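**Student:** okay, predicted coordinates and the sequence, questions at the end:
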Amino acid sequence: MTQTVSNWVRTGTERPFPYVLMYHSVATYARDPYLVTVDPQRFDRQLRWLRRNGLRGVSMRELMQARRTGGGRGLVGLTFDDGYTDFVHNVQPALLKHGCTATVFVIAGRPGGHNAWDADGPRKRLLTSEEIREVADAGMEVGSHGMLHQRMSELDDGELIVEVAESRELLSELTGQDVSGFCYPYGDVDLRVMNTVEAAGYDYACAIWRSPLSSRHALPRTYVGDRDGSLRLLAKRLRHELKIKR
């Protein structure tokens, strides 16, 4: 079933939406055709910019809990899609250095695999089961990015339940923790998909900036890349502030 929804349909009541940054990989690189990689030195400067401006990057779990109690001021959600192994080696040490946490959205059916969905590469290794447990034990949040990194709207109902519900169960068993967040691969979400995610018991779900839906289960996020220095980070922050006031 395909549903067409105009941009920025506001299906939720929790306004304004929190400020959430979307990362993927943090690593040195020679080629990055999909613009998903941030150099570790750049990432460190981006975290320093946040702290210098009175902001602290936190996991979505921490951010949503703070907002429930009327808090959240000065908190910025930090999210990392796909669950690359560089999260352990490059992201986590930088986060701890700056007093931050983050959410890493893991592909539950591909532990220790690679980004096979990126046809042009380069190949990036995904977190192993042991590394996923290590991340959770270090105080980071592990969320679901589905089982196999598929476009959710193209799946039938049975396949969708596997991607959404079974991935949650698998990651909960692996980490020994509740998995409360979902992230839509490719930002692909429609009403059927969003309703399935909510029905599976997720507390929230992350979409992308130009998502056709926006709610607690389709939270818009701001892409951050390797070109984003202080001025671009400021511009993106201001863009978010203007958008949520509409």
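**Tutor:** Sure thing, it's come through.

**Student:** switch to C-alpha atoms for all contacts and neighbour counts from now on
**Tutor:** Noted.

**Student:** run a quick neighbour tally on residue 113.
**Tutor:** Residues contacting residue 113 under the criterion other CA atoms under 10 Å number 16.

**Student:** which non-adjacent residue is nearest it?
**Tutor:** residue 126 (5.3 Å; CA to CA, 6 or more residues apart in numbering).

**Student:** contacts only, for the one you found.
**Tutor:** Going by CA atoms under 8 Å, 6 or more residues apart in numbering, residue 126 touches 82, 83, 84, 85, 110, 111, 112, 113, 114, 115.

**Student:** go on, residue 87?
**Tutor:** So residue 87 contacts 25, 26, 104 (CA under 8 Å, 6+ apart).

**Student:** helix/strand/coil for it?
**Tutor:** Classification of residue 87 using DSSP: H, G, I helix; E, B strand; the rest coil returns helix.

**Student:** secondary structure class for the residue positioned nearest the centre of the chain?
**Tutor:** Geometric centre of the chain, nearest residue: residue 79, 3.6 Å, by CA atoms, centre = their mean. The three-state assignment at residue 79 reads strand, by three-state DSSP.

**Student:** tell me the contacts of it?
**Tutor:** Counting by CA under 8 Å, 6+ apart, the residues that residue 79 touches are 20, 21, 22, 23, 24, 59, 60, 102, 103, 104, 105.

**Student:** try it again at 7 Å.
**Tutor:** By CA atoms under 7 Å, 6 or more residues apart in numbering, the residues touching residue 79 are 21, 22, 23, 102, 103, 104.

**Student:** turn these into TSV, including distance to residue 137.
**Tutor:** Formatted as TSV, the contacts of residue 79 follow (distance: CA to CA, whole Å):
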residue	distance to residue 137
21	23
22	22
23	21
102	13
103	13
104	13
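
**Student:** below is an additional structure, to be compared with the one above:
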Amino acid sequence: MYHSVGSCADDPYRITVSPDRLAEQLRWMRRNRLRGVGVGELLAARAAGGGRGLVGLTFDDGYTDFLSHALPLLRRCGFRATVFVLPGRLGGVNEWDPLGPRKPLLTAEGIREAHAAGMEIASHGLTHIDLTGCDEQLLRAETVGSRTLLSELVRAEVSGFCYPYGTVDARVAAAVRRAGYRYACAIDPGRLSGPFALPRLHIGQQDTPLRMALKRRLHPLRRRAPREEAAPV
């Protein structure tokens, strides 16, 4: 799980990775015979009985620095990724972060450019709000509405969703599935499991190749306890 790629000088939430660090991390993956792909591609490969050596790469929020800094590095390695964007904030900034700094978000054209480059475009909701506190009307707008807008924008099916702030409960997961998505990513979904509560591993500026190796080894241990299946019928 990545967010912004750029200068880390002002980074109160520790969501930024410098281009040099990202390049180092991607090279580590390639040296270890790992290949970065979008989450949809990873899940499809696993469903077909494959997926060995594939790593799902995600970039949350849809910052414009994805195009300028992340995309060239991904292309150099032959990697792909999923970009979770906010169609209700096209060309806006990350107003949900009270401490700043303000970072520009992708425009409609920028999203189409990432899609044309082979990246999976998926939804992060409309406006980046905690969906667990939404009423049903707002929840539908953030899930169904965002999927409709993105599908029209890229002229392709939008299969993935990412819960803003990583917060999810069974009601929200069920709403995401009803909206037509095939999977949804969280951070640590607690007792929920399954394709609508996919856990992810935060990767930051401090993650050297050694830390990447340790995180890769330890991450599966976080999900061994019995869980409740997300989005029940």
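**Tutor:** Looks like it arrived, so ask away. Since this is a predicted model, take the numbers as computed values, not measurements.

**Student:** would you pull the TM-score for this pair?
**Tutor:** The TM-score (TM-score structural alignment, normalised by the length of the second structure) is 0.94; 225 aligned residues with a CA RMSD of 1.1 Å.

**Student:** conserved subset of the contacts of residue 79 of the first structure in the second structure?
**Tutor:** Mapping these onto the second structure (both residues aligned by TM-score structural alignment, their matches' CA atoms under 7 Å) leaves 22, 23, 102, 103, 104 still in contact.

**Student:** in a markdown table: those residues, plus distance to residue 130 of the first structure, neighbour count and secondary structure.
**Tutor:** Converted to a markdown table, those look like this (distance: CA to CA, whole Å; neighbours: other CA atoms under 10 Å; DSSP: H, G, I helix; E, B strand; the rest coil):
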| residue | distance to residue 130 of the first structure | neighbour count | secondary structure |
| --- | --- | --- | --- |
| 22 | 24 | 21 | strand |
| 23 | 22 | 22 | strand |
| 102 | 18 | 27 | coil |
| 103 | 17 | 26 | strand |
| 104 | 15 | 29 | strand |
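
**Student:** in CSV: these, plus distance to residue 31 of the first structure.
**Tutor:** Shown next, in CSV, are those (distance: CA to CA, whole Å):
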residue, distance to residue 31 of the first structure
22, 20
23, 17
102, 26
103, 25
104, 23
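
**Student:** of the residues you listed, closest to residue 223 of the first structure?
**Tutor:** Nearest to residue 223 of the first structure among those is residue 22, at 4.7 Å by CA to CA.

**Student:** am I right that that closest one is in contact with residue 219?
**Tutor:** No - Residue 22 of the first structure is beyond contact range of residue 219, at 11.1 Å (criterion: CA atoms under 7 Å).

**Student:** just the contacts of residue 126 of the first structure: which are in strands?
**Tutor:** residue 82 (DSSP state E).

**Student:** what's residue 30 of the second structure aligned with over in the first structure?
**Tutor:** Here residue 30 of the second structure is matched to residue 51 in the first structure, going by TM-score structural alignment.

**Student:** that match: neighbouring residues, count only.
**Tutor:** 16.

**Student:** assumed it was part of a helix.
**Tutor:** Yes - according to three-state DSSP, residue 51 of the first structure belongs to a helix.

**Student:** state the distance from it to residue 57 of the first structure.
**Tutor:** 8 Å (CA to CA, to the nearest Å).

**Student:** where along the second structure do the strands fall?
**Tutor:** 4-5, 16-17, 35-37, 54-56, 58-60, 82-85, 120-123, 160-162, 183-185, 192-193, 228-229.

**Student:** of all those, which lies closest to residue 170 of the second structure?
**Tutor:** Closest to residue 170 of the second structure of the strands of the second structure is strand 192-193 (CA to CA; 7.4 Å).

**Student:** skipping its backbone neighbours, what lies nearest residue 59 of the first structure in space?
**Tutor:** Excluding its sequence neighbours, the residue lying closest to residue 59 of the first structure (CA to CA, 6+ apart) is residue 102, at 3.8 Å.

**Student:** quick one: what's aligned to the one you found in the second structure?
**Tutor:** Using TM-score structural alignment, residue 102 of the first structure lines up with residue 81 in the second structure.

**Student:** which helix runs longest in the first structure?
**Tutor:** helix 230-244 (DSSP state H).

**Student:** buried sites along that one?
**Tutor:** Across helix 230-244 of the first structure, burial judged by 16 or more other CA atoms under 10 Å covers 233, 236, 237, 240.

**Student:** which stretches of the second structure form helices?
**Tutor:** 19-31, 39-47, 65, 71-77, 108-116, 136-140, 146-154, 170-178, 209-218.

**Student:** export those to TSV and append columns for distance to residue 228 of the second structure.
**Tutor:** Output for the helices of the second structure, formatted as TSV (distance: least, CA to CA, whole Å):
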stretch	distance to residue 228 of the second structure
helix 19-31	32
helix 39-47	20
helix 65	37
helix 71-77	35
helix 108-116	34
helix 136-140	22
helix 146-154	26
helix 170-178	9
helix 209-218	22
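
**Student:** indicate which one of those is closest to residue 163 of the second structure.
**Tutor:** Closest to residue 163 of the second structure of these is helix 170-178 (CA to CA; 8.9 Å).
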